[in-house]
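> I'll drop the sequence and a predicted model, then ask my questions.
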Amino acid sequence: MNIGMDIPYLDNPIVVSLYLGLLAAATTSLGALPVAFSRSTTWRHLDVALAFSAGVMLVSSFTSLILPAIEISKSFLIVSLGILAGVVAIRLIDRFVPHEHLYAGYEGPAIGKKLLKKVWLLALAVIIHNLPEGLAIGVSTAYSIPVGIATGIAISIQDVPEGLAVALPASATGGVRKATVIAILSGLSETLMAVLGAVLFTTFSILLPIGMGFAGGAMLYVTVKELVPEIYREEHSELKVTAGFITGFLLMLFLDSAF
């Protein structure tokens, strides 16, 4: 599908990545609105929404990144090295950057828990999630603008529950205003990574297969290690959570086929 190619600048992957990154930041901020406007906002259905996000991330890591990378490189080894590098990179960030997950608790150096308030630890956890998502937008757009648009739209949709996921605990520990600011900042981190990814892999296109594998591996790590254990923490919600996961899975498949 030829999307927007007659509109000025929409044939430039860097500009398109900027727009898509800003869209992702906007939807992350949108997710925080219920907290900003209603004190009665609760955790209800948040695990289902995060399961939806996991479904989107799992499919996009393969259909938008890993499989196209293998196709253009004709080398499973090169892409595999990129995947492993992405996994190792996020693992190192997990280990050395202080942050706190909604249910799994604190991760990172022990000193970080003493130096940073809980509201910022929770924000850092979401930012860590957002980095590979932003990179995925930039790299997939550098590969193909239509693929990047499909990836950016899907990630922007699943960023709504992620915005709520950071705003809810942040509001409980730091107030509504601070929760809203943190949600906006976490979304803008995605914009930054989208643009950086597009600039890097448009400039050094020979590295594109490795970059696509890297982004795919990073998203796989976040999905399997972080999101899946958290969304299945409560046995009574298994059916709803699985339904949310499949919905996100199918949405990403649809967008990839449509674009």
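The structure has been received and is ready for your questions.
> please make it C-alpha for all contacts and neighbour counts, starting now.
OK.
> what about the helices in the stretch 101-250 of the chain?
110-115, 118-143, 145-174, 176-203, 208-221, 228-231, 238-258 (DSSP state H, counting those that start in this stretch).
> which among the ones you listed is found nearest to residue 65?
Checking the helices of the stretch 101-250 of the chain against residue 65 by C-alpha to C-alpha gives helix 208-221 as the closest, at 4.9 Å.
> and the closest one, what does it pack onto?
Judged by 3 or more C-alpha pairs under 8 Å, 6 or more residues apart in numbering; DSSP states H and E, the packing partners of helix 208-221 are helix 46-60, helix 67-73, helix 76-96, helix 118-143, helix 176-203.
> one more time with 6 Å
Helices and strands touching helix 208-221, as assessed by 3 or more C-alpha pairs under 6 Å, 6 or more residues apart in numbering; DSSP states H and E, comprise helix 76-96, helix 118-143.
> pick the most deeply packed of the helices of the stretch 101-250 of the chain.
Counting by mean count of other C-alpha atoms under 10 Å, helix 208-221 has the highest mean neighbour count of these, with a mean of 29.
> below is an additional structure, to be compared with the one above:
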Amino acid sequence: MDQIISYFESIDPVLAAFYATLFTWGLTAAGASLVFLFKTLNRAVLDGMLGFTGGVMVAASFWSLLAPGIEMSPGDGFVKVIPAAIGFFFGAMFIFGLDKVLPHLHINFKESEAEGVKTPWRRTTLLTLAITMHNIPEGLAVGVLFGGVAAGFDGASIGGAVALALGIGLQNFPEGFAVAMPLRRHGLSRTKSFMYGQASAIVEPIAAVLGAWAVMTFQPILPYALSFAAGAMIFVVVEEVIPETQQDKYTDIATMGFIGGFIIMMTLDVGLG
């Protein structure tokens, strides 16, 4: 792990963010590739995977984004938390806007419950877009953290950025599987199910590069940008991920998955950051 951190320290931060999110995208593809090995996905396993995803995202939002954002903000007391509060609010509003406009369908919901503007798009496209919306703040978070390291902000470290990428990658693996298997169940071929599953994470490298570039170009926005990514991720967890796990009888499994994901992400961030 020390060698990995040293490598990321030696290269351009935008390139580092790009490589890190190629890794997270790769794990999404690896998870989606399981569609070639399995015919069905047990509902309890699916809900556990989604719970794990939520736990990682909530832990990353605080340990990797909000806490460093507050630490590097100027001032004391209420003044010090203002950038985090503003960024968090606008991050949540950004995903709220996407949620109202972008046509999408949550994994465990009926086709009649699709959200966003009305469209004739097929269920497969709507399912993929739902997970793609999850991945925008994840890629942005990684890029912003790498950009913060390059800008020399206290509280931003390569170890923390690597930990965040690793945690997001770990939850992307079951997420890729959770997208591909329902698509397969709805009649797509294994190859098409895999392609849709891995494509849901293609936005991560794009968002990461944009986040890193923005922070390096406009350095004062870093506390706001970290909190923006956190707000976006928390909105996704509360509005998208958790409701998806509450549609069947496996809510306890989903809750334990959430706890496990939170503990793993917290441990990675503290241990490596």
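Structure's in. What do you need? Note that the coordinates shown come from a computational prediction; the quantities given were computed from them, not determined experimentally.
> got a TM-score for the pair?
In this superposition the chains share a TM-score of 0.92, using TM-score structural alignment, normalised by the length of structure 1; 255 aligned residues with a C-alpha RMSD of 1.8 Å.
> just to revisit the earlier point, so which of the helices of the stretch 101-250 of structure 1 is nearest residue 38 of structure 1?
When the helices of the stretch 101-250 of structure 1 are compared by C-alpha to C-alpha, helix 176-203 sits nearest residue 38 of structure 1, at 9.5 Å.
> whereabouts in structure 2 does the closest one align?
Mapping helix 176-203 of structure 1 onto structure 2 (TM-score structural alignment) gives residues 190-217.
> distance between the ends of the matching stretch?
By C-alpha to C-alpha, to the nearest Å, the extent of stretch 190-217 of structure 2 from end to end equals 43 Å.
> and the counterpart of residue 159 of structure 2 in structure 1, what does it touch?
Using TM-score structural alignment to pair residues, one finds that residue 159 of structure 2 aligns to residue 146 in structure 1. Contacts for residue 146 of structure 1 (C-alpha atoms under 6 Å, 6 or more residues apart in numbering) come out as residue 259.
> do that again at 10 Å, thanks
1-5, 13, 16, 140, 152, 255-256, 258-259 (C-alpha atoms under 10 Å, 6 or more residues apart in numbering).
> the residue of structure 2 sitting at the aligned position of residue 80 of structure 1 and residue 44 of structure 2, how far apart?
Aligning on TM-score structural alignment places residue 80 of structure 1 opposite residue 85 in structure 2. Per C-alpha to C-alpha, residue 85 of structure 2 is found 36 Å from residue 44 of structure 2.
> same check on residue 147 of structure 2?
From residue 147 of structure 2 to residue 44 of structure 2 the distance is 39 Å (C-alpha to C-alpha).
> swap in residue 124 of structure 2?
Residue 124 of structure 2 is 22 Å from residue 44 of structure 2, by C-alpha to C-alpha.
> off-centre distance for the match of helix 176-203 of structure 1?
Centroid displacement of stretch 190-217 of structure 2 relative to its chain, using C-alpha atoms, centre = their mean, to the nearest Å, is 10 Å.
> and what of stretch 22-42 of structure 1?
Distance, stretch centre to chain centre, for stretch 22-42 of structure 1: 16 Å (C-alpha atoms, centre = their mean).
> stretch 214-231 of structure 1 now?
Relative to its chain's centre, stretch 214-231 of structure 1 lies at 9 Å (C-alpha atoms, centre = their mean).
> what range does stretch 171-180 of structure 2 cover in structure 1?
Using TM-score structural alignment, stretch 171-180 of structure 2 pairs with 158-167 in structure 1.
> how close does that stretch sit to structure 2?
Comparison of stretch 158-167 of structure 1 with structure 2 after fitting gives an average deviation of 0.8 Å (mean C-alpha distance after the TM-score superposition for structure 1).
> alignment lookup: residue 220 of structure 1 to structure 2.
Counting by TM-score structural alignment, the partner of residue 220 of structure 1 is residue 234.
> state the distance from the nearest residue to its match once chain neighbours are set aside to residue 231 of structure 2.
Distances taken as C-alpha to C-alpha, 6 or more residues apart in numbering place residue 58 nearest to residue 234 of structure 2, at 6.2 Å, with adjacent residues excluded. Per C-alpha to C-alpha, residue 58 of structure 2 is found 10 Å from residue 231 of structure 2.
> identify the contacts common to the two.
The contact sets of residue 58 of structure 2 and residue 231 overlap at residue 237 (C-alpha under 10 Å, 6+ apart).
> list the contacts for residue 55 of structure 1?
Applying C-alpha under 10 Å, 6+ apart to residue 55 of structure 1 gives the contacts 158, 223, 227-228, 242-253.
> contacts only, for the nearest residue to residue 168 of structure 1 once chain neighbours are set aside.
Excluding its sequence neighbours, the residue lying closest to residue 168 of structure 1 (C-alpha to C-alpha, 6+ apart) is residue 35, at 6.5 Å. Counting by C-alpha under 10 Å, 6+ apart, residue 35 of structure 1 makes contact with 41-42, 163-164, 167-172, 175-177, 179-180.
> go on, residue 43 of structure 2?
Here residue 43 of structure 2 is in contact with 49, 108, 178, 245, 248-250 (C-alpha under 10 Å, 6+ apart).
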